[in-house]
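*Asks:* I'd like to go over a predicted model; first the sequence, then the structure.
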Amino acid sequence: MSALSRDDVAHVAMLARIQLSEAELDRLAGQLDQIVGWVGQVNEVAAADVPPTSHPLPLTNVTRPDEVRPSLAVEQALAAAPMAQEQRFAVPRILDED
C-alpha cells in the first residue's frame, strides 16, 4: 500500500501552484512514494556515531586578506572600451523607459 495517496500529491501540487492531470497525479503518487522509501532507507543506514557532513572530503575556504592596492586610472580602464561617457562604460540601452 502506498504511503502517499493521490490526494496527498494533489495537495502538494496545489501548494506549489502546479496543475496536474489525473494521470499525472496517479503516476506521481507512486514515484513520490518510492522517493520517500529511499529516504527512509538512508535514515536506517545513518549511524549515530557518524557526524552529519555536507561534503565527503574536508574542505577549507581559501581566501586572501583584503589589501589596498593601486588600481587603473580611469583613462586606462576606458582605453579599450567601445563606448565611454562621463568617465563610465557606455552600453546600448536594452529597456525602454515609459
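*Replies:* Nice, thanks for sending it over. Computed from a prediction, not measured in an experiment: that's the story for all the values here.
*Asks:* contacts, neighbours, all on C-alpha from now
*Replies:* Noted.
*Asks:* How about the contacts made by R6?
*Replies:* For R6, the contacting residues are 25-26, 29, by CA atoms under 8 Å, 6 or more residues apart in numbering.
*Asks:* let's bring in a second one:
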Amino acid sequence: MAISRTSRYQRNETALVPDRNGQLQLTVMQRLPVDQSLRVSDYRWRAAERVDAVAAQYYGSETSWWMYAEANPRVLDWTQPPAGLQIMVPRGVA
C-alpha cells in the first residue's frame, strides 16, 4: 500500500494486521505523538476562500489542507470557514 506524499498519514508505517476473521489486512499504523517545534504563519481567512486553494498557496498541493487543519483543532468544520477566521499555518520543523 503506497501512501500518497500529500496524505496526512505519509509518515506512518504500514503492517499486516489480522481482522476479526483472522485474515491479514494491510493497515496504516498509528504514530505516537512527538515533541516538535513548528514555524507558523498567522493567516486570516477571506470571504469565499476555499481550503484547497489556501493549501495550494502554502504547501503546493490542494490536498494538503489537513496540515493546517491539524494545527487548528478548535475549527471543527473546514467545509466553509467563516471570513475573518484567524488560523495558524505550520511551515515545517524549526
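*Replies:* That came through fine. Since we're looking at a predicted model, the values are computed, not measured.
*Asks:* Now the TM-score, please.
*Replies:* Here the TM-score for the pair of chains, by TM-score structural alignment, normalised by the length of the second structure, is 0.21; 27 aligned residues with a CA RMSD of 3.1 Å.
*Asks:* re the thing from before, out of the contacts of R6 of the first structure, which one sits closest to L78 of the first structure?
*Replies:* L25 (57.8 Å; CA to CA).
*Asks:* A23 of the first structure versus the residue lying closest to that closest one once chain neighbours are set aside, what's the distance?
*Replies:* Nearest non-adjacent residue to L25 of the first structure, counting by CA to CA, 6 or more residues apart in numbering: R6, 5.9 Å away. Separation of R6 of the first structure from A23 of the first structure (CA to CA, to the nearest Å) stands at 10 Å.
*Asks:* Could you point out the longest helix of the second structure?
*Replies:* Across the second structure, the helix with the greatest residue count (assigned by DSSP state H) is helix 51-59.
*Asks:* for it, which positions count as buried?
*Replies:* 51, 53-55, 58-59 (16 or more other CA atoms under 10 Å).
*Asks:* which non-adjacent residue is nearest V9 of the first structure?
*Replies:* A29 (6.0 Å).
*Asks:* Let me know how buried that neighbour is, in neighbour terms.
*Replies:* Using other CA atoms under 10 Å, A29 of the first structure has 19 other residues around it.
*Asks:* any idea which element it lies in?
*Replies:* Using DSSP states H and E, A29 of the first structure sits in helix 22-45.
*Asks:* which is the next helix or strand following that helix?
*Replies:* Heading C-terminal from helix 22-45 of the first structure (DSSP H and E), you reach helix 74-78.
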